[in-house]
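K.L.:
here is a sequence with its predicted model. Questions after.
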Amino acid sequence: MATTTSPAVTTSLASVTLEVADVEAAHRFYSAFGVDRYVRLREESAAHSSGFRGFTLGLTVSGPATVDVFFGAAVDAGATVLKPAAKSLWGYSGVVRAPDGTIWKIATSAKKDTGPGTREIDQVVLLLGVEDVKATKQFYAERGLTVAKSFGGKYAEFAPGGQSSPVTLALYKRRALAKDLGVPADGSGSHRVVLGGTADAFTDLDGFPWEAAAPPAPTPS
């Protein structure tokens, strides 16, 4: 009978840290947007960064009215509209770019509301744009992440670990992700995002850095 060996190193996503030029301004924006509990902030390094950073953070909510609530809050707080909130084949969504440059997509699979808009978030997803979904999925599986959903070489989503953050990790083709967000796919240098894991530091196949997650930092007053 075949035996299964455990990976030498296991990790799960414990935090998402955005590198920003102005930590206090970013904190004000994310508080007004209503997502400050999902991300950590720190001053960006001097590393070069240009163009598409290769990832997005997505909010999944209950209905179109709630998409509009978060979309409006982001725009009122200073976000730039990349795609206005609108109906699509898959539901209703909109895309904004935060003042620090991070792209956020707010979406629902529902096409009609069953109640008024709220500030409730069903799921937050960190979607990494990668060159080879299958290879990167295998890379993470070897580090102990459990694949929860997989659609060939197009998309993969990982199950949360025991010490996970409230953010789900997923993979998508880089160029397809850029197209979905309405931005050019070209970009280089730092991704300006750091993933906190429950194991030692490493860098994945597309240059996304992981570090050993530290306890949450005090929230600025």
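P.N.:
Great, that's in hand.

K.L.:
from here on, contacts and neighbour counts on C-alpha atoms
P.N.:
OK.

K.L.:
tell me where this structure has helices.
P.N.:
Secondary structure of the chain, counting by DSSP state H: helices at 23-33, 64-76, 133-141, 174-181.

K.L.:
mind checking which of those helices is nearest Phe151?
P.N.:
Phe151 lies closest, by C-alpha to C-alpha, to one member of these: helix 133-141, at 9.5 Å.

K.L.:
quick one, the closest one and helix 174-181 angle?
P.N.:
100 degrees (axes from the mean of the first three to the mean of the last three C-alpha atoms, to 10 degrees).

K.L.:
buried residues in helix 133-141, which are they?
P.N.:
For helix 133-141, a neighbour-count test (16 or more other C-alpha atoms under 10 Å) marks Val133, Lys134, Thr136, Lys137, Tyr140, Ala141 as buried.

K.L.:
mind giving me the packing neighbours of that helix?
P.N.:
Judged by 3 or more C-alpha pairs under 8 Å, 6 or more residues apart in numbering; DSSP states H and E, helix 133-141 is in contact with strand 155-158, strand 167-173.

K.L.:
same thing but 10 Å
P.N.:
For helix 133-141, the packing partners by 3 or more C-alpha pairs under 10 Å, 6 or more residues apart in numbering; DSSP states H and E come out as strand 147-151, strand 155-158, strand 167-173.

K.L.:
most tightly packed of those strands?
P.N.:
Mean neighbour count, computed with mean count of other C-alpha atoms under 10 Å, is highest for strand 167-173 among these, reaching a mean of 23.

K.L.:
which one of the buried residues of helix 133-141 is nearest Arg174?
P.N.:
If you rank the buried residues of helix 133-141 by distance to Arg174 using C-alpha to C-alpha, Val133 comes first, at 9.1 Å.

K.L.:
one more to weigh against that first structure:
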Amino acid sequence: MSLSSIDFLSVVRSCIPEEAEIVVLKQEGDPAAILYADVDGDGFPEITALYRYLDHQYLFSLKEYSGNWFPIGSASTGRNLAVKDFAAAPISRKEGWDVLIGWERAEEPIAELDIIQWTQNGFQRVIPPGTTYSHLEIEDMPTRNGQDGLCEIALWTQEQGQAYRVETFRWDPFRLVPTSDVHAYYFQKVARYYENLTQEQPNEPLYRSYLEDAQKRVGSS
């Protein structure tokens, strides 16, 4: 089945309770929380979505068989927060992508990261609570040896004004760990961000200090 032939909203609505609502992300354009990616590792993409029903939010996946869609897994998220980010990527394994959810904390300018993996026992969280960020980027970042087919995560956390603390992470069995061997690549992007800020606000020393730190990280890895 081709991607263009799938009416994702209609498929998801047909598989959830009539009174349920598909979760809408807190992003420009209000996109629906729907993904199309292989989360169970069988080589074929599933539809994975979030919906709200009776004050609970649920994560579920649908698989297509002979032109029809059937649920293969569903679980309550245990959260009733707004959703900032919803993505799928090969974080912990190359086959069977992880689902990443950014839960927006009420009245706070940060989100909390959840990474959820499909297993034989259904969906399971693979990181403990407490990983927070303001902006999230997911990419297979190259080291000196190139890319490895697994994605790293960059977390930008707002500190002052438009200044962010930026850290990169990768999966080390059973947990996310900070990694510096992608700094030469990724912090070029961070440096460009602060170069633009220093040009726009040349009398603001704060951004120049963040620029210098980013440039050091590019050169030290």
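P.N.:
Received it, and whenever you're ready, just let me know what you need. Quick caveat: nothing in here was measured; it's all calculated off a predicted structure.

K.L.:
now what about the TM-score between them?
P.N.:
Here the TM-score for the pair of chains, by TM-score structural alignment, normalised by the length of structure 1, is 0.24; 86 aligned residues with a C-alpha RMSD of 5.3 Å.

K.L.:
can you redo the helices and strands packed on helix 133-141 of structure 1 as TSV with distance to Trp210 of structure 1?
P.N.:
Putting these into TSV (distance: least, C-alpha to C-alpha, whole Å) gives the following:
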stretch	distance to Trp210 of structure 1
strand 147-151	18
strand 155-158	16
strand 167-173	13
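
K.L.:
nearest to Gly94 of structure 1, out of those?
P.N.:
Among those, strand 167-173 comes nearest to Gly94 of structure 1, with 18.1 Å by C-alpha to C-alpha.

K.L.:
tell me what angle the closest one forms with helix 174-181.
P.N.:
Going by the same axes, to 10 degrees, strand 167-173 of structure 1 makes 110 degrees with helix 174-181.

K.L.:
now do strand 167-173 of structure 1 against strand 147-151, angle only.
P.N.:
Going by the same axes, to 10 degrees, strand 167-173 of structure 1 makes 30 degrees with strand 147-151.

K.L.:
rewinding a little: reformat the helices of structure 1 into CSV and put distance to Arg97 of structure 1 next to each item.
P.N.:
What follows is the helices of structure 1, written out as CSV (distance: least, C-alpha to C-alpha, whole Å):
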stretch, distance to Arg97 of structure 1
helix 23-33, 11
helix 64-76, 9
helix 133-141, 25
helix 174-181, 10
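
K.L.:
please identify the deepest-packed of those.
P.N.:
Stretch with highest mean neighbour count among the helices of structure 1: helix 64-76 (a mean of 21; mean count of other C-alpha under 10 Å).

K.L.:
so which elements touch it?
P.N.:
Partner elements for helix 64-76 of structure 1 (3+ C-alpha pairs under 10 Å, 6+ apart): helix 23-33, strand 55-60, strand 80-88, strand 91-97, strand 103-108.

K.L.:
and the helices and strands packed on helix 133-141 of structure 1: which comes nearest Gly72 of structure 1?
P.N.:
strand 167-173 (22.0 Å).

K.L.:
same for the closest one, what does it pack against?
P.N.:
With contacts taken as 3+ C-alpha pairs under 10 Å, 6+ apart, strand 167-173 of structure 1 sits against strand 13-20, strand 55-60, strand 123-130, helix 133-141, strand 147-151, strand 155-158.

K.L.:
Gln188 of structure 2: what's its closest spatial neighbour, skipping adjacent residues?
P.N.:
Among residues not flanking Gln188 of structure 2 along the chain, Val218 sits closest, at 6.3 Å (C-alpha to C-alpha, 6 or more residues apart in numbering).

K.L.:
picking that back up, and of the helices and strands packed on helix 133-141 of structure 1, who's closest to Leu82 of structure 1?
P.N.:
Ranking these by distance to Leu82 of structure 1, with C-alpha to C-alpha as the measure, places strand 167-173 first at 19.0 Å.

K.L.:
surely Lys173 of structure 1 meets Ala135?
P.N.:
No. Using C-alpha atoms under 10 Å, Lys173 of structure 1 makes no contact with Ala135, being 11.4 Å away.

K.L.:
what number of residues lie near the closest residue in space to Trp210 of structure 1 that isn't next to it in sequence?
P.N.:
Closest residue to Trp210 of structure 1 apart from its sequence neighbours, by C-alpha to C-alpha, 6+ apart: Leu195 at 4.6 Å. For Leu195 of structure 1, the neighbour count with other C-alpha atoms under 10 Å is 22.

K.L.:
hang on, Leu195 of structure 1 packs against Pro209?
P.N.:
Yes. Here Leu195 of structure 1 reaches Pro209: they are 6.3 Å apart, a contact under C-alpha under 10 Å.

K.L.:
can you tell which of the helices and strands packed on helix 64-76 of structure 1 is closest to Gly189 of structure 1?
P.N.:
Proximity to Gly189 of structure 1 (C-alpha to C-alpha) singles out strand 55-60 among the helices and strands packed on helix 64-76 of structure 1, at 13.1 Å.

K.L.:
output the contacting helices and strands for the closest one.
P.N.:
helix 64-76, strand 91-97, strand 103-108, strand 123-130, strand 167-173, helix 174-181.

K.L.:
cutoff 7 Å now
P.N.:
Applying 3 or more C-alpha pairs under 7 Å, 6 or more residues apart in numbering; DSSP states H and E, one finds that strand 55-60 of structure 1 contacts strand 103-108, strand 123-130.

K.L.:
buried residues of stretch 70-89 of structure 2, list them for me.
P.N.:
71, 73-74, 76-77, 82-89.
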